[in-house]
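**Student:** below is the sequence, then the predicted model.
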Amino acid sequence: MLRKITVAIASAGLLFGLAACGSGNAESDDELTVGATSVPHAEVLTYVKDNLAEKAGITLDVKEFSNYEQLNPALNDGQLDANYFQHKPYLTESNQKTGQKLEFVAGVHLEPLGVYSRKVENLAELKQGATVALPSDPSNLARALKLLADNGVVTLKPGAGETATEKDVASNPKDITFKPTDAAALPRQLDDVDASVINGNYALEGKLNPAKDALALEKAEGNPYVNGIVTKADKKDDPQIKKLVELLQGPEVKKFITDKYQGSVLPAA
């Protein structure tokens, strides 16, 4: 009899433990963990977390990353429910390179790519043989070359688009040397080159104001490089992800972006 009672108590304890574990998993499922680089992505998410998420029924956990190259692996490995740092061309290149199948859910903002210099005040002043630093990742390298071409620094071969490299430069009148550099390091190395093409978020982190300091700046209209929310295919239609997207595309966040960044970051149309 004593043995039967002991077994019954142990079984009950096991069932209670399983129920408790199940409850813990349900609670964690309600929390949305989103990875982001600091400026402006994590700042935008923190605004949502502090001002909008609770009312919308979202428990938002913002994980800030200093190295954007870690964000897609962290999402693919299940450490994150979504990430917010990239545009579609970068995601396409990343998926092709890694074999991952991450999906772009919705655009939130554009960080205009800009050309910056501490040695010249306009692009026409670039000297013969000048060195211009560019983001080294393929999608942003192509984007930087297009910005230089749009502003008459170089011309690109017909058909050169989102995969353009230095080999697609058709003419280079000033014999510029291109220096592909890790995007995050570009602001720190600005004194070492004649000019640098810098992503908007890293320009802001480097205390540069794209709207005021850039010698040339991307236009927002028709721009394919809008940054947005990315997740795994099986979570694309998750109700929590959809709620987050609604908030990020809503009027409160658009006003926050417009007021805080004063044209250095633009809400997606």
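**Tutor:** Good, I have the coordinates.

**Student:** only C-alpha atoms for contact and neighbour calcs from this point on.
**Tutor:** Fine.

**Student:** hmm, Gly53 is touching Asp61, no?
**Tutor:** Residue 53: Ala, not Gly. No - the pair Ala53 / Asp61 is not scored as a contact, 10.3 Å apart, by C-alpha atoms under 8 Å.

**Student:** hold the first one in mind and look at this next one:
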Amino acid sequence: MKKSIVFSLILAFALILSACGQSAGSSQKTQTLTVGASAVPHAQILKQAVPLLKKKGINLKVKVFQDYVLPNQALASKQLDANYFQHVPFLDLYNKQHNTNLVNAGKIHIEPFGIYSKKYKKVTDIKDGATVQISNNKSEQGRILLLLQSKGLLKIKSGVDPISATLKDIDNFKHLKFLQPIDPALLPKAYENSAADLFAINTNFALQAKLQPKKDALILEGASSPYANIIAVRKGDQNKKAIKELVHVLQSKEIQSFINKEYKGAVLPVSE
């Protein structure tokens, strides 16, 4: 009788320990990362990363932005854990202008920048005095000028860092007329309305407008561009495990394969 009671107590105690263990395991919460992103291609790429991160105990939430200012404001004010929409020159300029301390946590992809035209089918056809519509994103000016220089349409003055070059830093021997800069998101509409001869359009907005950069761009940036799009975080957060996992997944072969297949050269993966 006593042996039966002792055995029953041991069994009950073992069941209690097992239940406690299950309760503790079930109470462990999945860590949530909220990342701000442009709709195309950034949010689309992040969507592919959701199941991969879930396996690592990370719940990825994506908040889509339609401009280039609010994602950094939201990150700096801790409404986001990270954002994914910009390149380093843009981030550096934003930090300087807004006295913020956001940093690069890892390079993910390159969106080859394009010059588009409804008027010209070949660069050699571009006439003196052609009008050029650019965005009001100052960090892109050097990028645009480099593209135009690559086809002999202007020359950046000697001694000037091309990345930080402005319209004041060029030898404009073809007398190109640069129109009043406009918001980057408005460039595809201006292109459709043929408001200028040449249009410098960010690839994410070109894709949203159903343009195919490799097919439609008159001039297209190459894979060696220094303008890789990054995961940006607040300083110090780049060392957090969840952020490192996010970058690792976005640089994985699975995501690289998706980028290559989905965008067919309009977006190029980068690995570090």
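**Tutor:** Nice, I can see it. These figures come from a predicted structure and were not determined experimentally.

**Student:** ok, which stretches of the first structure are helices?
**Tutor:** Listed in chain order, the helices of the first structure (DSSP state H) span 2-30, 43-51, 53-56, 71-76, 88-98, 138-150, 200-205, 210-213, 239-248, 251-261.

**Student:** buried sites along the first one?
**Tutor:** In other words, helix 2-30 of the first structure. Buried residues in helix 2-30 of the first structure, counted by 16 or more other C-alpha atoms under 10 Å: none are found.

**Student:** ok, the last one next?
**Tutor:** Along helix 251-261 of the first structure, these residues count as buried under the neighbour rule (16+ other C-alpha under 10 Å): Val253, Lys254, Ile257, Tyr261.

**Student:** can you list those in TSV and add distance to Leu18 of the first structure?
**Tutor:** As requested, those are arranged in TSV below (distance: C-alpha to C-alpha, whole Å):
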residue	distance to Leu18 of the first structure
Val253	41
Lys254	44
Ile257	45
Tyr261	49
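
**Student:** how about the helices of the first structure in a markdown table, adding distance to Asn172 of the first structure?
**Tutor:** As requested, the helices of the first structure are arranged in a markdown table below (distance: least, C-alpha to C-alpha, whole Å):
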| stretch | distance to Asn172 of the first structure |
| --- | --- |
| helix 2-30 | 54 |
| helix 43-51 | 39 |
| helix 53-56 | 50 |
| helix 71-76 | 35 |
| helix 88-98 | 25 |
| helix 138-150 | 10 |
| helix 200-205 | 25 |
| helix 210-213 | 25 |
| helix 239-248 | 41 |
| helix 251-261 | 34 |
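
**Student:** relative to Gly129 of the first structure, which of the ones you listed is closest?
**Tutor:** Set against Gly129 of the first structure and scored by C-alpha to C-alpha, the helices of the first structure come closest in helix 138-150, at 15.3 Å.

**Student:** what comes up buried for that closest one?
**Tutor:** Pro138, Ser139, Asn140, Leu141, Ala142, Arg143, Ala144, Leu145, Lys146, Leu147, Leu148, Ala149.

**Student:** how much space separates the fifth one from Glu162 of the first structure?
**Tutor:** With distances taken as C-alpha to C-alpha, to the nearest Å, Ala142 of the first structure is found 6 Å from Glu162 of the first structure.

**Student:** what separates the spatially most central residue of the first structure from Leu110 of the first structure, distance-wise?
**Tutor:** The centre of the first structure sits closest to Phe85, judged by C-alpha atoms, centre = their mean, with a distance of 1.4 Å. As judged by C-alpha to C-alpha, Phe85 of the first structure and Leu110 of the first structure stand 11 Å apart.

**Student:** and if you look at Ser28 of the first structure?
**Tutor:** 31 Å.

**Student:** what segments of the stretch 151-269 of the first structure are strands?
**Tutor:** If DSSP state E, counting those that start in this stretch is used as the criterion, the strands of the stretch 151-269 of the first structure fall at 155-156, 169-171, 177-181, 195-198, 216-217, 227-232, 266-267.

**Student:** relative to Arg3 of the first structure, which of the ones you listed is closest?
**Tutor:** strand 227-232 (49.7 Å).
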